[in-house]
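Student: could you look at this predicted model? Sequence included:
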Amino acid sequence: MKNQVLLSIASTLLVVASCKSDVTDEATPTGSTSTSPVETNQPNTTYTPAFAGQTRAAGVRSTTSYESTVLTTALRSPWGITSLPDGRLLITEKAGTMRIATTTGQLGQPITGIPTVNAAGQGGLLGVRVDPAFATNRTIYWVFSESGTDGNLTAVAKGQLSQDEARIEGVTVIYRALPAYRGTAHYGGRIVIDQAGNLLISTGERSDLATRPQAQSLSSGLGKIVRITKEGNPTSGNPLAGQAGARPELYTYGHRNPQGLALHPVTGDLWQSEHGPRGGDELNHIQPGANYGWPTITYGLEYSGSRVGDGIQQREGLQQPVYYWDPVVSPSGMTFYSSDRIPEWKNNLFIGSLSGMHIARLVIENNRVVGEERLLAAESQRFRDVTQGIDGALYAITDEGRLYRIDKR
């Protein structure tokens, strides 16, 4: 069934469960903004942003009538989603399975042959991408939490999907973010493939005070974005490879728990989202070799309410986030919208929000966030990942097992 609702600045009201909802507002001109940010709750801190618009940007609302459809509720803790060349969707489930879904919501059987994952805590089968030449080589790349004798770590594997789509064959683990640690949090876990065919992977700093400083260590693979070849080797020309003691695969460092990576469809630039502690979730425009500051600078607090380290937000040589959230929304998987189906969304960034229970739409101009909208906020779902399908629609998965299609009505 379909229900008509009005978009508000604070959220997009949509019907729940397995029905469609339409959104329209004929009175609002395309690209209009409001002086009222979408966030209305008090921040955790009194920290001062480094520049205007770094947090609580003006609210915007879509004027195009669109609908969201729940395609299935039968997924089990899905974590990553990407498109196959024929338009179907490949989805990872946290416990260690992959599923193929059609764009009408039909689910295939669990795909076997995947190495065992450690699904405790925040671990499991995480981000996934298919090779640009998948139609001929059938290669899939994925990130997962792997257990070893020294602890757990973020690992990357690849393999080929069998012709009957029942299993992954020829599996090889091509990268491990060392050192391992006996914890089950902050694995990072997203993966994208850049225009040159290299893999970019986000790794977490594993959360605990014992490992947190490794985000600043160039000899550690924790709290980083790494860039490797499809064989798992450091990419030639990586920006930190020449520094003494630096791991050659490092691309950037100073990250906490980066669960979002996306490439801009026009510039090819890499953008990243990461979880802050109590406040201080970040959106970063990634610059090769840069230090993004954690735990030296942050706009968040410890969960106890105390300051992190020296309680500073700026330091020379450390990158500022393009945008931050306080209170947190827990940004996870994200994608840029490149379709012409909804022109006002062109090149906007869409981010799944976990604790925020919505999809954040960010309007970005000159590498700054100039508008924010909250989509599907009435659904009460933890949005884990969102991708643009081959058909130009957005597809999103939630921790509760839903697969959504969001498209022009």
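Tutor: All right, it came through fine.
Student: please count neighbours and contacts with C-alpha atoms only from this point.
Tutor: OK.
Student: now the helices for the stretch 51-200 of the chain?
Tutor: Assigned by DSSP state H, counting those that start in this stretch, the helices in the stretch 51-200 of the chain fall at 134-137.
Student: what ranges does it have for its strands?
Tutor: 58-60, 66-72, 78-83, 89-93, 97-101, 125-130, 139-148, 151-161, 168-176, 191-193, 199-202 (DSSP state E, counting those that start in this stretch).
Student: residues making contact with the last one?
Tutor: If I follow you right, that is strand 199-202. For strand 199-202, contacts defined as Cα atoms under 8 Å, 6 or more residues apart in numbering pick out 188-194, 223-230, 258-261.
Student: past that strand, which element shows up next along the chain?
Tutor: Where DSSP states H and E defines the elements, the next helix or strand beyond strand 199-202 is strand 224-228.
Student: check contacts around the residue lying closest to R182 once chain neighbours are set aside.
Tutor: Residue nearest to R182 in three dimensions, not counting chain neighbours: G151, with 4.3 Å by Cα to Cα, 6 or more residues apart in numbering. Applying Cα under 8 Å, 6+ apart to G151 gives the contacts 180-183.
Student: putting a second one here so we can go through both:
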Amino acid sequence: MLKTSRLFPLLGFALITLHSCTSSGSSASTTDANAQTVAQTSVQEVALSETQLEKARTNYASYCSGCHGEQMEAFTDRKWKHGNTAENLFAAIKHGYPEEGMPAFEQAFTDQEITALVAYIQEGIQNVKQYDFSAEATASAVYTSESLSYRLDTMATGMEIPWGMAFLPNGDMLITDRNGAFYRLPKGSRQLQKIAGAPEVLAQGQGGLLDVALHPDFAKNNLIYLSYSAFKKEGDQTLSTTAVMRAKLDSNKLTDQKVIFEAQPWARTRHHYGSRLEFGRDGLLYVSVGDRGQHHENAQTIERAPGKVHRIKDDGAIPADNPFVNEKGAIASIWTIGNRNIQGMTIHPSTGAIWTNEHGPRGGDEVNIAEKSKNYGWPVISYGINYNGTVLTELTKKEGMEQPLWYWVPSIAPSGMAFVTGGRYKGWEGDLLVGSLRFQFLSKLKMDGEKIVSEEKLLKNIGRVRDVKMGPDGYIYVAVESPGTIYRVVPVE
């Protein structure tokens, strides 16, 4: 039996644990191969020796934790798209589901190592059931940082995966749930209100209803913007892409919906949508689009939209000063290239620059400033390696490609980000906050001007931090997965 400590909830992306998904869009060859393996392979549940346990734990930490969380014991009891029997897990680990983001590990592990890893995972699934992950239990703690103590107020619960937050001028909060639900949280209330009229989404893998942003003149026009995984049928395949819808918020319904952006080409994969939204001080909308798991085809060419930051007008039109607008064959909305999967974007409060963070593979998560026409190197340069341990690239630097302002090895799987503004948090003023999906904490990056000088980890083991925002009341708000909860960070005297 495994020796376990306290368990914390884990939500992977499109790997073995695809939440509440169907298998539409998977490649026939991969699916058939895995089904055949399940049928032909008899994988016995095994009791691990201490040596086997340590090896399985090491393999999990080295190869799996970048997507599924640092501790195997953190596996939560979820709906498993491809099943959680020993045979199901063995097939998924060995052959993968590449179009869903799950790589094959048959070159990295022997069958015996996969069998031990399967037993390790299944033990974690069983053990997690005895723990309480209530928001009330988390919020009862007092946390201490290097400069202040703080607690958490539970602002809203009951969501599945709260992905994006935005504040209305009256203090109400808008919240997207990756499963497709869209909510308003009225100021002073703890009761979510459903907003009708959100786009239909492909809630599979990393896809769903993603970010939300307000028009800079929202007080006059009531316009909001939603990014999401749009989908369409093409023959017997379901294709998807990162899209942006503009709509008018009328009480608790959306009207005048218009799709103003779709990243071309559409793909069969279910991951790396990117999908953060931010209006710059130039009044233009910046949109991140991940490489869709097809980095060699997408990230380094201006003829394809994935693996980029895009810059568009509020109606989807192309600004005349975009860097590639006059290049033959180019996607005219492109602002930057060579990005893997940007899931954090914010504006520097002093300079107005667009700051981003993006996922590396195994290692090499980055913080950058998204500047006109710059190439951020993916996949030519990287501080990470492939998930299966093979070398992705020998290069970490190359002329004409930008170096990150900060990078993480190992990967933390960064999410939403925000600069600390106002005077509520003594000693944190001007620092950069970044959520961690993998390690389940809030990273506070100490700033010296525009230079990142150190990191402090806040809210350790809070759960997978999906987004962080500064509210109009001067408080920090944090969206956490499993259970889907919005917290407010409150300093304690």
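Tutor: Arrived safely, thanks for sending. Note that the coordinates shown come from a computational prediction; the quantities given were computed from them, not determined experimentally.
Student: am I right that A244 of structure 1 sits in a strand?
Tutor: No - counting by DSSP: H, G, I helix; E, B strand; the rest coil, A244 of structure 1 is not found in a strand; it is coil.
Student: can you give the contact residues for stretch 356-367 of structure 1?
Tutor: When contacts are defined by Cα under 8 Å, 6+ apart, stretch 356-367 of structure 1 is touched by residues 285, 322, 328-330, 345, 347-353, 369-383.
Student: repeat for stretch 151-159 of structure 2
Tutor: For stretch 151-159 of structure 2, contacts defined as Cα under 8 Å, 6+ apart pick out 135-136, 138-143, 177, 185, 189-192, 483-492.
Student: out of the strands of the stretch 51-200 of structure 1, nearest to D391 of structure 1?
Tutor: Nearest to D391 of structure 1 among these is strand 78-83; the distance by Cα to Cα comes to 9.9 Å.
Student: which positions in structure 2 sit opposite the closest one in the alignment?
Tutor: Mapping strand 78-83 of structure 1 onto structure 2 (TM-score structural alignment) gives residues 162-167.
Student: how much does that stretch stray from structure 1?
Tutor: Taking mean Cα distance after the TM-score superposition for structure 1, the mean distance separating stretch 162-167 of structure 2 from the aligned residues in structure 1 is 0.8 Å.
Student: buried set for that stretch?
Tutor: 162-167 (16 or more other Cα atoms under 10 Å).
Student: now do it: distance to the chain's middle.
Tutor: 13 Å (Cα atoms, centre = their mean, to the nearest Å).
Student: stretch 97-105 of structure 1 now?
Tutor: In terms of Cα atoms, centre = their mean, the centre of stretch 97-105 of structure 1 is found 19 Å from the chain centre.
Student: span of it from start to end?
Tutor: Start to finish, the residues bounding stretch 97-105 of structure 1 are 17 Å apart (Cα to Cα, to the nearest Å).
Student: now swap in stretch 429-444 of structure 2 and tell me
Tutor: Stretch 429-444 of structure 2 end-to-end distance (Cα to Cα) = 11 Å.
Student: quick one: buried ones out of the contacts of strand 199-202 of structure 1?
Tutor: Here, 16+ other Cα under 10 Å leaves 188-193, 223-230, 258-261 buried among these.
Student: tally of neighbours for G423 of structure 2?
Tutor: Around G423 of structure 2 there are 12 other residues, counting by other Cα atoms under 10 Å.
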